[in-house]
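Colleague: Pasting a predicted model and its sequence here:
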Amino acid sequence: MSWYLKVIKNYVNFRDRARRKEYWMFTLVNALIALGIFVIEMLAGIDGWLYGLYSLFVFLPSFAVAIRRLHDTGRSGWWILISLIPIVGAIVILVFMCLEGESQSNKWGQNPKFGGGYL
């Protein structure tokens, strides 16, 4: 949960780097919360507005952590636009998110795995 809160707190940080663990833990907790909201909506008979509010709440943090993850692999945040290409774009982004980050400092900062990055 601390990784999730770390991403939420840094929701407008588009300039640093994010480890794989930070990205994937955020994604896991985000998916579990979304699933919980979906189940609550189904049981309560609500027609999706609660999930819509949550999606709006996590849109910017999700976008920012994806860009920081791309920075960790040595790519510009503009690579996120490749996800607009159906199927192929999603596969490319998935591969990028799974790749190990650069072990040295790059133009977006120090390796966050070894103490670099933000709080």
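Modeller: Here it is on my side, so go on.

Colleague: CA atoms for contacts and neighbours, from now on please.
Modeller: Fine.

Colleague: what about the helix or strand where Pro61 lies, distance to the chain center?
Modeller: Assigned by DSSP states H and E, Pro61 belongs to helix 49-72. Per CA atoms, centre = their mean, to the nearest Å, the displacement of helix 49-72 from the mean C-alpha position of its chain is 6 Å.

Colleague: go on, stretch 14-31?
Modeller: 5 Å.

Colleague: List of residues touching that stretch?
Modeller: Under the contact criterion CA atoms under 8 Å, 6 or more residues apart in numbering, stretch 14-31 has outside partners 1, 3-4, 7, 64-72, 97-101, 108-113, 117-118.

Colleague: hmm, try it at 7 Å
Modeller: Applying CA atoms under 7 Å, 6 or more residues apart in numbering, the contact partners of stretch 14-31 are 1, 3-4, 64-65, 67-69, 71-72, 97-98, 101, 108-109, 112-113, 117.

Colleague: coming back round to it: which strands and helices sit next to the helix holding Pro61?
Modeller: Based on contacts counted as 3 or more CA pairs under 7 Å, 6 or more residues apart in numbering; DSSP states H and E, the elements that helix 49-72 packs against are helix 2-9, helix 20-44.

Colleague: Alongside the first one, take a look at this:
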Amino acid sequence: MPLIPLFSAFFLPRGRITRSEWLTRVAIAALVCAAFGNLAGNAFGDVGSGLFALLFIWMAIALATQRLHDIGRRGSVLVFAIVPVLGPIWVVVQLLKRGVEHANRFGADPAARADYLKVNIAE
């Protein structure tokens, strides 16, 4: 995967992703940041591991925003996560909802398979 699409997939809060893509990308981000954070923590102390913690928070917010775009919501609803107890629960429920099955203002449906089972009998 080229570097620019990889960067936008993890760091930019644009576009839409499916639930499975979201969970996969969050897991990858967590594992990478934990591993490199541990190495940086051993080499540079709390500052090194703190930088990777901040990097993970940035990626988690960007990925959650992409996921919210799939259900037609803005990323700004993540602010509700600061409401004690009910806020994080509500945000997780939103993140796990099924995405809309058509294009919305945030882009095309990432789960659409337009040419699935299309047979060209002319050949």
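Modeller: Here it is on my side, so go on. If you're wondering where the values come from, they're calculated on a predicted model, not measured in any experiment.

Colleague: Quick TM-score on the pair, please.
Modeller: The TM-score (TM-score structural alignment, normalised by the length of structure 1) is 0.72; 111 aligned residues with a CA RMSD of 2.8 Å.

Colleague: re the thing from before, which residue numbers in structure 2 go with the very next helix or strand once past the helix holding Pro61 of structure 1?
Modeller: Tracing the chain past helix 49-72 of structure 1, the next element assigned as helix or strand by DSSP H and E is helix 88-98. On structure 2, the counterpart of helix 88-98 of structure 1 by TM-score structural alignment is residues 86-96.

Colleague: got the buried residues for that stretch?
Modeller: By neighbour count with 16 or more other CA atoms under 10 Å, stretch 86-96 of structure 2 contains the buried residues Pro88, Val91, Gln94, Leu95, Leu96.

Colleague: which residues touch it?
Modeller: Residues from elsewhere that reach stretch 86-96 of structure 2, judged by CA under 7 Å, 6+ apart: Arg19, Ala64, Arg67, Leu68, Leu78, Phe80, Ala81.

Colleague: Tell me the counterpart of the third one in structure 1.
Modeller: Under the alignment defined by TM-score structural alignment, Arg67 of structure 2 corresponds to Arg69 in structure 1.

Colleague: Run the chain-centre distance for stretch 33-49 of structure 1.
Modeller: Relative to the centre of its chain, stretch 33-49 of structure 1 is centred 22 Å away, using CA atoms, centre = their mean.

Colleague: which residue sits farthest out from the middle of structure 1?
Modeller: With distances taken from the mean C-alpha point of structure 1 and given as CA atoms, centre = their mean, the most distant residue is Gly45, at 29.8 Å.

Colleague: hmm, back to that, format the buried residues of stretch 86-96 of structure 2 as CSV; extra columns: distance to Arg25 of structure 2.
Modeller: As requested, those are exported to CSV (distance: CA to CA, whole Å):
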residue, distance to Arg25 of structure 2
Pro88, 20
Val91, 18
Gln94, 17
Leu95, 14
Leu96, 14
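
Colleague: ok, those vs Leu39 of structure 2, which is closest?
Modeller: Pro88 (30.3 Å; CA to CA).
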